[in-house]
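Colleague: sequence unknown, structure follows:
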């Protein structure tokens, strides 16, 4: 038995409510089960019940065993003094308040449909990476769509909250935050964190002081990234080192320098090497001064590609890394541009919508996702094998979130698909 299951049973009242009695044999009527509480304190608030002829309003606490009340030390917590009903699977001990009065208790173990419990236990014990995989075909499309919509909105809220944290650190400076978030996204998965660290170490305002000199912008970024530490016979590298030595001393940058070991090159295509992406970022920031405004008002992939089309300096037209010259493709491909929209523009739009109560920007974010192609990865392929259509980036992002927040932790009770399957057994 899991406490989450009891929460589910109580919240949706999936138990036999005929002739309810407390463990003290008092008649019990549930007028309102209350609102689920995701924070500290009792599990449900604003509940209303009637015991005998007296109506009570207050909180409800859920446990597997009544003795868990003491195991969790609730008897010492004033937040639990207003609990009007203790809902348990098994009543193994009477529980009292500090004043000695008995807390009314409802035992559920004889009131829950065994098939309901059996289906839940089946999902819980299933070893498939998607617990409901063998039953997924039985689920009507409406519940699958509901699950995707719910997962996508949670993903947007999470990403918006992450941008919001960065925005707060940056004193509500949207341009600085957009620059940092873009840098993070340009690191893609492997180099996201060092790129973000680099952007924090070299603020946008500092780079903008040197917009008339791309070499100095590159020197600040490459030097702070830790790529200019070794002696070199390459004239371009020597120029960067000379500029960085002067600028680092001028702006006292030594304390926030990254080490070259923080950057990942293995398993990356050369076009995504961090050296080339840093050069690309410098060029982009030289050409465009107001990225935030551009990002929230750009609504086509072609227009966004034009923003990102700023070519890196001539050295990086022939190099993926320092010194080793080669014929290269330095521009971002369509897939990379789509990923930058998904991971940069969409979260910023979602955050801005929440911050300013302008929810038209959420519609814009969703429109972006619906217009972009779906990612092809391990998770999206799992869903396709179950015949879940993954037609665009909306479906892909939603299915990834569905897998990560519901399937991996086996939170079937929070998933519309899982809830449908469990209820179906009633």
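Modeller: Cool, got the structure. Treat the numbers as computed from the prediction; the structure is a model and nothing was measured.

Colleague: C-alpha from now on. contacts and neighbour counts both.
Modeller: OK.

Colleague: I'd like to know how far residue 405 sits from residue 155.
Modeller: To residue 155, residue 405 is 9 Å away according to Cα to Cα, to the nearest Å.

Colleague: what's the answer for residue 259, then?
Modeller: 32 Å.

Colleague: what about these two, which has more around it?
Modeller: residue 155 (19 against 14; other Cα atoms under 10 Å).

Colleague: excluding its backbone neighbours, what's nearest that one?
Modeller: residue 401 (6.3 Å; Cα to Cα, 6 or more residues apart in numbering).

Colleague: buried residues in stretch 126-143?
Modeller: Residues of stretch 126-143 classed as buried by neighbour count (16 or more other Cα atoms under 10 Å): 130-133, 136, 139, 143.

Colleague: what is the nearest of these to residue 71?
Modeller: residue 131 (31.2 Å; Cα to Cα).

Colleague: tell me the SS of that closest one?
Modeller: coil (DSSP: H, G, I helix; E, B strand; the rest coil).

Colleague: let me see the contact set for it.
Modeller: Neighbour list for residue 131: 123-124, 407, 410 [criterion: Cα atoms under 8 Å, 6 or more residues apart in numbering].

Colleague: how close does the most centrally placed residue in the chain sit to residue 360?
Modeller: Against the mean C-alpha coordinate of the chain, by Cα atoms, centre = their mean, the closest residue is residue 158 at 4.0 Å. In this view, residue 158 and residue 360 are 18 Å apart by Cα to Cα.

Colleague: which residues does the helix or strand containing residue 185 contact?
Modeller: Assigned by DSSP states H and E, residue 185 falls within helix 174-186. The contact list for helix 174-186 (Cα under 8 Å, 6+ apart) reads 163, 166-167, 170, 191-196, 199-200, 203-205, 277, 281, 290-292, 340, 343-344, 348.

Colleague: let's bring in a second model and compare:
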């Protein structure tokens, strides 16, 4: 074992038999879901067991991706979901609530749409006696324009405008196509030729891309389905694996590195298990707790 090895078994991991590898992948997948579920159970406590509210917070967090995820989660938590439900029939009101909470309506601008949203926001604050909370500033820097917080918050508003009972629909989804069909939304009309207020650009539809929705499947839909089935004492393990087998494999440095060792991923089920393997076992040098490490040590002794 070289001290500079990325993982200790990098020269031999590709030789492990499929039966051992596949069984371990299933264990890794559900261990990962168990860890993700802890966050969902915490949200469930905070929302008095309101699954619609939990979904809203989880979707908000994942719409913000890594950079704005925590800020978007704070935004969602600052607005009682009962208000989102009541205002869902007017998309401008939802957008005003989300953009207002984010701090993006704090300035003064000449822009007519900005002014309208700002007036709506302060009217809604008064109507529902909401306090404006401090939210960590949302980031534009280093984001592709399609991931700007303005666009993602507008898309989230439009999603809740389109679906008033989203949780009951999402909990039944079992295929990638059904997700693409259900979550087919765009940012509001204003954002078709804007990425920021006061800065008009080329007209371009700002719909949720398939690659973005794949991330929503991985980080929101599958975990909440798993947590919900656990609470109800039901097992949907096989359905979740089948679902994840349809999702395009993730692309990142960890997955690329495993591929260089002969471990190629055909779908997101496999990429998720490799991320769990690297982060929870390899990074901690926990070879003796890893089925692959144990198998390789056994083979070396024979």
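Modeller: Cool, the structure landed. For clarity, every value in this text was computed on a predicted model and none was experimentally measured.

Colleague: make a PyMOL selection of whichever of the contacts of helix 174-186 of structure 1 turn out to be buried.
Modeller: Here is the PyMOL command that selects the buried residues among these (16+ other Cα under 10 Å):
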select buried, resi 163+166+167+191+192+193+194+195+196+199+200+204+277+281+291+292+340+343+344+348
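
Colleague: now check structure 1 for the residue matching residue 135 of structure 2.
Modeller: In structure 1, the residue paired with residue 135 of structure 2 according to TM-score structural alignment is residue 258.

Colleague: right, I mislabeled it, should have said residue 295 of structure 2
Modeller: In structure 1, residue 295 of structure 2 lines up with residue 420, judged by TM-score structural alignment.

Colleague: I figured that match hits residue 139, correct?
Modeller: Yes: the criterion here is Cα atoms under 8 Å, and residue 420 of structure 1 meets it with residue 139 at 7.4 Å.

Colleague: mind checking what secondary structure the aligned partner of residue 126 of structure 2 in structure 1 has?
Modeller: Residue 126 of structure 2 maps onto residue 249 in structure 1, with residues paired by TM-score structural alignment. Using three-state DSSP, the structure places residue 249 of structure 1 in helix.

Colleague: and the helices in the stretch 1-150 of structure 1?
Modeller: Secondary structure of the stretch 1-150 of structure 1 (DSSP state H, counting those that start in this stretch): helices located at 3-12, 68-71, 114-125, 141-169.

Colleague: now those helices in a markdown table, with distance to residue 353 of structure 1?
Modeller: Converted to a markdown table, the helices of the stretch 1-150 of structure 1 look like this (distance: least, Cα to Cα, whole Å):
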| stretch | distance to residue 353 of structure 1 |
| --- | --- |
| helix 3-12 | 31 |
| helix 68-71 | 42 |
| helix 114-125 | 37 |
| helix 141-169 | 9 |
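
Colleague: quick one, strands of structure 1?
Modeller: Counting by DSSP state E, structure 1 has strands at residues 28-32, 35-36, 44-51, 54-65, 83-90, 105-107.

Colleague: quick one, which of those is nearest to residue 327 of structure 1?
Modeller: Residue 327 of structure 1 sits nearest to strand 35-36 of all the strands of structure 1, at 60.0 Å, using Cα to Cα.

Colleague: kindly name the residues of structure 2 that line up with the closest one.
Modeller: Counting by TM-score structural alignment, strand 35-36 of structure 1 lines up with no residues of structure 2.

Colleague: off-centre distance for that strand?
Modeller: Here the centre of strand 35-36 of structure 1 is set off from its chain's centre by 23 Å, with Cα atoms, centre = their mean, to the nearest Å.

Colleague: for stretch 180-189 of structure 2, same thing?
Modeller: Stretch 180-189 of structure 2 has its C-alpha centroid displaced from the chain centroid by 16 Å (Cα atoms, centre = their mean).

Colleague: which part of structure 1 matches it?
Modeller: With TM-score structural alignment applied, stretch 180-189 of structure 2 matches the range 305-314 in structure 1.

Colleague: got the buried residues for that stretch?
Modeller: Within stretch 305-314 of structure 1, the residues scored as buried using 16+ other Cα under 10 Å are 305, 307-312.

Colleague: tell me how many other residues surround residue 88 of structure 2.
Modeller: Here the count is done by other Cα under 10 Å, and residue 88 of structure 2 has 21 residues near it.

Colleague: that one against residue 159, yeah?
Modeller: No: using Cα under 8 Å, residue 88 of structure 2 makes no contact with residue 159, being 9.3 Å away.

Colleague: which position in structure 2 aligns with residue 368 of structure 1?
Modeller: So, by TM-score structural alignment, residue 368 of structure 1 is matched to residue 243.

Colleague: residues contacting that match?
Modeller: Counting by Cα under 8 Å, 6+ apart, residue 243 of structure 2 has contacts 174-176.

Colleague: now check structure 1 for the residue matching residue 42 of structure 2.
Modeller: Matched by TM-score structural alignment, residue 42 of structure 2 corresponds to residue 165 in structure 1.

Colleague: my bad, should have said residue 111 of structure 2
Modeller: Superposed on structure 1 with TM-score structural alignment, residue 111 of structure 2 falls opposite residue 234.

Colleague: tell me how many other residues surround that match.
Modeller: Counted by other Cα under 10 Å, the residues lying close to residue 234 of structure 1 total 11.

Colleague: for it, which non-adjacent residue is spatially closest?
Modeller: That would be residue 323: by Cα to Cα, 6+ apart, it lies 6.2 Å from residue 234 of structure 1.

Colleague: look up how far residue 112 of structure 2 lies from the counterpart of the one you found in structure 2.
Modeller: With TM-score structural alignment as the criterion, residue 323 of structure 1 lines up with residue 198 in structure 2. Distance, residue 198 of structure 2 to residue 112 of structure 2, by Cα to Cα: 9 Å.
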